[in-house]
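Visitor: Give me the fold of what follows.
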Amino acid sequence: MHVVITGANRGIGQALDSRYRAAGHEVTGTSRAGGEFLTLDVTNKVDHAAMAQTLDSRPVDLLVCNAGVYFDKHESLADGYPPEMWAETMAANVTGVFLTVQNLLPNLQLSKAPKIAIISSQMASQERAPGGSYIYRASKAAALNLGRNLATDLAHIGIAVGIYHPGWVKTDMGTEAADITVDESADGLVRRFDELDLKTTGCFRTWDGRDHAF
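Guide: The predicted structure follows:
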């Protein structure tokens, strides 16, 4: 199996990358910084074109859209959330997912059972609205909506799409106050991706297998 993982240089992406490699799969991990990974800033169309050229004619069996940002964690409603922060977050967390899928669609179509896993968040749910983090919440809700619509449009060509809440994870983004470890999240997500098929396409599920409210 050939797995492509965006944002594979740290956190959940790095843990997923390590697991799939250890299981003997071919993995293409990406990172804005490049290095040992394929260089990809998901907001940069030039990087996307270069990735598509690098992976030309190679089937992609599982695409994990994991790269994302969370800039507004400590912003104030009174005077925070500047327009530039909205634009940068949406570009990474929403447009970046779309561009990745769009550019790797030919590779996915070369697979016998292609899958796309989009990492969203419980913060995308309209039923979970405790306030704050307006930009991040909006971007993850948009990523959820994007995934649901992709599932509809891609079903007829055999591509399954799942959207996932990875848990509140002890990473740089989640902080040490989070509920679960990176290893717990990654182990659960691998199981969820394995379960994904055309019967469950469009699902919004948690790392531990529960259907999440939209």
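Visitor: For the rest of this, base every contact and every neighbour count on C-alpha atoms.
Guide: Fine.
Visitor: Give me the contact list for stretch 144-153.
Guide: Contacts to stretch 144-153, defined as C-alpha atoms under 8 Å, 6 or more residues apart in numbering, come from residues 94, 98, 118, 120, 124, 159-163, 201-204.
Visitor: Sequence B follows; please return its structure for comparison with A:
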Amino acid sequence: MTILITGANRGIGAGLAAHYRDRGEEVIGTGRSGAVRIELDVTRPESHAAMARALGETAIDLLICNAGVYLDKGADPETGYGADLWAQTFATNVTGVFLTVQALLPNLRRARGAKVAIIASQMGSSTRAPGGSYIYRASKAAAVNLGRNLAADLKAEAIAVGIYHPGWVQTDMGGPTAEITAEEAVHGLAQRFAALSLETTGCFETWDGLAHPF
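Guide: Below you'll find the model as predicted:
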């Protein structure tokens, strides 16, 4: 199985890459820097085009759209949430996901029963609205919606799409006081990806297998 992971240079992405390599799978890690196989800035169309050229006719069995940013943590609603933060966040968390899928559609089509896993967040659920983090929440809500619509369009091509809340994870983004370790998140997510099928395409699930309300 060949797996491509965006944002594989740190956090959950790096953990997933190590997990699949330990299982003997072919892993193509991407990131803007660090120990990655392909350099990819998900906000830049030309970077996606370069990735597609580098991959050529490689079949991708599992695409994990993991790259993401959280730039408005702790922002003040009166003085924060600048327009530049909205643009940067949506460029990575939403447009970046779509551009990645779009660029790799030929590679996904070459695999039999390919899958796309989008790492979103429960913070994008309309049922969770405790306030704050407006930009991040809005971007993850858009990522959930994007995943649902991709699932509808790609089902006819036998490509399943799943959307996942990875948990509150002890990474640079989640912080040291988060609820679960990166290892726990990786193990749970890998199980979710394995269970994804055309019957469950469009699902929004937590790392530990619970259906999450939209």
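Visitor: now the strands for structure 1?
Guide: Ranges of strands within structure 1 are 2-5, 26-31, 38-39, 62-65, 115-119, 160-165, 204-206, based on DSSP state E.
Visitor: so which of those comes closest to D47 of structure 1?
Guide: Closest of these to D47 of structure 1 is strand 38-39, at 6.9 Å (criterion: C-alpha to C-alpha).
Visitor: Mean per-residue distance, that closest one versus structure 2.
Guide: By mean C-alpha distance after the TM-score superposition for structure 1, the fitted strand 38-39 of structure 1 averages 0.5 Å away from its aligned residues in structure 2.
Visitor: So which residues of structure 2 form helices?
Guide: Along structure 2, counting by DSSP state H, helices occupy 11-22, 45-55, 83-90, 96-110, 134-154, 182-195.
Visitor: now the ones you listed as TSV including mean neighbour count?
Guide: Output for the helices of structure 2, formatted as TSV (neighbours: other C-alpha atoms under 10 Å):
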stretch	mean neighbour count
helix 11-22	20
helix 45-55	16
helix 83-90	16
helix 96-110	20
helix 134-154	21
helix 182-195	18
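Visitor: For the ones you listed, give me CSV that also has distance to T30 of structure 2.
Guide: Listed next are the helices of structure 2 as CSV, based on distance: least, C-alpha to C-alpha, whole Å:
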stretch, distance to T30 of structure 2
helix 11-22, 9
helix 45-55, 9
helix 83-90, 18
helix 96-110, 11
helix 134-154, 19
helix 182-195, 17
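Visitor: coming back round to it: can I get the strands of structure 1 in CSV including mean neighbour count?
Guide: Listed next are the strands of structure 1 as CSV, based on neighbours: other C-alpha under 10 Å:
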stretch, mean neighbour count
strand 2-5, 22
strand 26-31, 21
strand 38-39, 20
strand 62-65, 25
strand 115-119, 26
strand 160-165, 27
strand 204-206, 24
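Visitor: Redo these as a markdown table? Include distance to L55 of structure 1.
Guide: Converted to a markdown table, the strands of structure 1 look like this (distance: least, C-alpha to C-alpha, whole Å):
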| stretch | distance to L55 of structure 1 |
| --- | --- |
| strand 2-5 | 10 |
| strand 26-31 | 9 |
| strand 38-39 | 10 |
| strand 62-65 | 13 |
| strand 115-119 | 16 |
| strand 160-165 | 20 |
| strand 204-206 | 29 |
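Visitor: now for the helices of structure 2, which one comes closest to Y70 of structure 2?
Guide: helix 134-154 (5.8 Å).
Visitor: To what extent does the closest one diverge from structure 1 after superposition?
Guide: Averaged out, helix 134-154 of structure 2 is 0.2 Å away (mean C-alpha distance after the TM-score superposition for structure 1).
Visitor: what angle do that helix and strand 160-165 make?
Guide: In terms of direction (axes from the mean of the first three to the mean of the last three C-alpha atoms, to 10 degrees), helix 134-154 of structure 2 departs from strand 160-165 by 160 degrees.
Visitor: and helix 134-154 of structure 2 with helix 83-90, angle?
Guide: With the same axes, to 10 degrees as the basis, helix 134-154 of structure 2 and helix 83-90 are set at 30 degrees to each other.
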